[in-house]
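Undergrad: sequence unknown, structure follows:
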């Protein structure tokens, strides 16, 4: 998993509440267990017309937001079914951070396991971030995880809370496998002692 320390990038505004995982990645894209290639299916029902052409009105199809790395979204983001393909699709598109006033629990947990930082802010702070994001590619946000700050293009700053263990994992690029591998020497030692005792 890639480390997350400081990210400066374009933020796309998605003024939609209750964005569920089916909207994030529709069911027809769930046939794969690969984490790559899902970016094309991200918000597919919103991004594309029935004939497959892009809908120019959807935010991620607009020139200013095609390379967005941050998503500023409405309340209750990631609700619905617990598909891990949702954070996979966001990450494959290039989104490393999602900011909202609340997240569905399973989606929230899945983000951390896949290197995406979900940030919870107040409704007032979210509105400020929407204003920043709606300026387009000329106004970027900086997400500073070590200092737990969101810095806007005009020098404004918003602090955010995060669980210390999850922060540690993101900064060090540790998913569940990485956490286990940190204990590799202790595991090897235990297995060695166990194998020796088995023949006594």
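TA: Cool, the structure landed. This structure is a prediction, so every number in the text was calculated from the model and none was measured.
Undergrad: only C-alpha atoms for contact and neighbour calcs from this point on.
TA: Fine.
Undergrad: quick one: the strands in this protein?
TA: Assigned strands in the chain, in chain order: 6-14, 70-73, 97-100, 117-120, 140-144, 149-151, 157-159 (criterion: DSSP state E).
Undergrad: Show me the one of those that comes nearest residue 52.
TA: strand 6-14 (21.4 Å; Cα to Cα).
Undergrad: Mind listing what's buried along that closest one?
TA: For strand 6-14, burial by neighbour count (16 or more other Cα atoms under 10 Å) applies to 6-7, 9-14.
Undergrad: follow-up on the earlier one: need the strands of the chain in TSV (columns: distance to residue 26).
TA: Below are the strands of the chain laid out as TSV (distance: least, Cα to Cα, whole Å):
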stretch	distance to residue 26
strand 6-14	17
strand 70-73	18
strand 97-100	19
strand 117-120	21
strand 140-144	28
strand 149-151	30
strand 157-159	33
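Undergrad: looking at those strands, which is buried most?
TA: Ranked by average neighbour count under the criterion mean count of other Cα atoms under 10 Å, those are headed by strand 70-73 at a mean of 26.
Undergrad: Going by contacts, tell me the helices and strands next to that one.
TA: In terms of contacts (3 or more Cα pairs under 8 Å, 6 or more residues apart in numbering; DSSP states H and E), strand 70-73 is packed against strand 6-14, strand 97-100, helix 123-133.
Undergrad: Out of the ones you listed, which is closest to residue 31?
TA: strand 97-100 (24.9 Å).
Undergrad: Tell me which other helices or strands that closest one touches.
TA: Checking 3+ Cα pairs under 8 Å, 6+ apart, strand 97-100 ends up next to strand 70-73, strand 117-120.
Undergrad: contacting residues around the residue nearest to the spatial centre of the chain?
TA: In the chain, the C-alpha nearest the mean C-alpha coordinate belongs to residue 116, at 3.2 Å (Cα atoms, centre = their mean). For residue 116, the contacting residues are 4, 87, 91, 95-98, by Cα atoms under 8 Å, 6 or more residues apart in numbering.
Undergrad: also this one, for the comparison:
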């Protein structure tokens, strides 16, 4: 998993509340177990007409936000059914950070396991960043995980809280497999000792 340290990028404003996982990646795209390739179907029903043509008004179809790496969203982002495909689709599109006043618990935890930083900020901070994001590609937001701040293009900085363990994992690019591999020496030592002391196993 890629490390997350500091990110400066275009933020897409999505003020809609209760953006659920079926909106993020509709159920018909859940057949794959591959983490790649889902970005093209991110927000599929909001991005495309039934004939496959783009809906011009949708934010990620607008020229200023096609390369967005941050989403500033309304309350309760990622609610609905539990599906890890939702952060997979966001990451495959290029989204590394979602900022909201609140997240669904399972989605929130899945983000950290997939290299995405979900940032919880007070309503007034999210409103300020939402307004900033509406300025388009010239308004870049900086997210600094080490110092736990989000800074808008106007220079205003907003502090956020994050669990120290989750922060450590993101800063070092450690998913569940990476965490296990940190203990590989101890695992190898145990396996060697077990093979010698219990050769019949």
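TA: Sure thing, it's come through. Quantities reported herein were computed from a predicted structural model and do not represent experimental measurements.
Undergrad: Superposed, what's their TM-score?
TA: The TM-score (TM-score structural alignment, normalised by the length of the first structure) is 0.99; 200 aligned residues with a Cα RMSD of 0.8 Å.
Undergrad: picking that back up, put together a markdown table for the helices and strands packed on strand 97-100 of the first structure, with distance to residue 197 of the first structure on each row.
TA: Formatted as a markdown table, those follow (distance: least, Cα to Cα, whole Å):
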| stretch | distance to residue 197 of the first structure |
| --- | --- |
| strand 70-73 | 53 |
| strand 117-120 | 45 |
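Undergrad: Okay, helices next: where are they in the first structure?
TA: 21-24, 44-47, 85-93, 105-113, 123-133, 164-172, 176-181, 184-197 (DSSP state H).
Undergrad: Can you convert those helices into JSON lines and add a column each for mean neighbour count and distance to residue 62 of the first structure?
TA: Formatted as JSON lines, these follow (neighbours: other Cα atoms under 10 Å; distance: least, Cα to Cα, whole Å):
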{"stretch": "helix 21-24", "mean neighbour count": "22", "distance to residue 62 of the first structure": "17"}
{"stretch": "helix 44-47", "mean neighbour count": "18", "distance to residue 62 of the first structure": "10"}
{"stretch": "helix 85-93", "mean neighbour count": "25", "distance to residue 62 of the first structure": "14"}
{"stretch": "helix 105-113", "mean neighbour count": "19", "distance to residue 62 of the first structure": "25"}
{"stretch": "helix 123-133", "mean neighbour count": "18", "distance to residue 62 of the first structure": "13"}
{"stretch": "helix 164-172", "mean neighbour count": "16", "distance to residue 62 of the first structure": "30"}
{"stretch": "helix 176-181", "mean neighbour count": "12", "distance to residue 62 of the first structure": "36"}
{"stretch": "helix 184-197", "mean neighbour count": "11", "distance to residue 62 of the first structure": "46"}
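Undergrad: Redo these as CSV? Include distance to residue 37 of the first structure.
TA: Shown next, in CSV, are these (distance: least, Cα to Cα, whole Å):
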stretch, distance to residue 37 of the first structure
helix 21-24, 14
helix 44-47, 13
helix 85-93, 7
helix 105-113, 18
helix 123-133, 26
helix 164-172, 23
helix 176-181, 22
helix 184-197, 32
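Undergrad: Out of the contacts of residue 116 of the first structure, the closest to residue 110 of the first structure would be?
TA: So of these, ranked by how close each gets to residue 110 of the first structure (Cα to Cα), first place is residue 87, at 6.8 Å.
Undergrad: Surely the closest one is in contact with residue 110?
TA: Yes - with contact defined as Cα atoms under 8 Å, residue 87 of the first structure and residue 110 form a contacting pair (6.8 Å).
Undergrad: if I look at the most far-flung residue of the second structure relative to its centre, how far off is residue 188 of the second structure?
TA: Of all residues in the second structure, residue 200 sits farthest from the chain's C-alpha centroid, using Cα atoms, centre = their mean; the distance is 46.6 Å. Look at residue 200 of the second structure and residue 188 of the second structure: by Cα to Cα, to the nearest Å, they are 18 Å apart.
Undergrad: just to revisit the earlier point, and the gap between the residue nearest to the centre of the first structure and residue 95 of the first structure?
TA: According to Cα to Cα, residue 116 of the first structure and residue 95 of the first structure sit 8 Å apart.
Undergrad: How about residue 45 of the first structure?
TA: As judged by Cα to Cα, residue 45 of the first structure and residue 95 of the first structure stand 18 Å apart.
Undergrad: How about residue 46 of the first structure?
TA: Using Cα to Cα, residue 46 of the first structure is found at 17 Å from residue 95 of the first structure.
Undergrad: end-to-end on stretch 111-130 of the first structure?
TA: OK, stretch 111-130 of the first structure end separation, Cα to Cα: 21 Å.
Undergrad: Just list the residues touching residue 38 of the second structure, thanks.
TA: 25, 29, 85, 88-89, 92-93.
Undergrad: Quick check: it vs residue 199 of the second structure, distance?
TA: Residue 38 of the second structure sits 46 Å away from residue 199 of the second structure, going by Cα to Cα.
Undergrad: Same check on residue 179 of the second structure?
TA: 28 Å.
Undergrad: cool, and residue 95 of the second structure?
TA: 50 Å.
Undergrad: on that earlier part again, max pairwise distance over the buried residues of strand 6-14 of the first structure: which two?
TA: 6 and 14 (22.2 Å).
Undergrad: Show me which residues of stretch 61-77 of the first structure are buried.
TA: Buried residues in stretch 61-77 of the first structure, counted by 16+ other Cα under 10 Å: 61, 64-65, 67-77.
Undergrad: I am finished for the moment; much appreciated.
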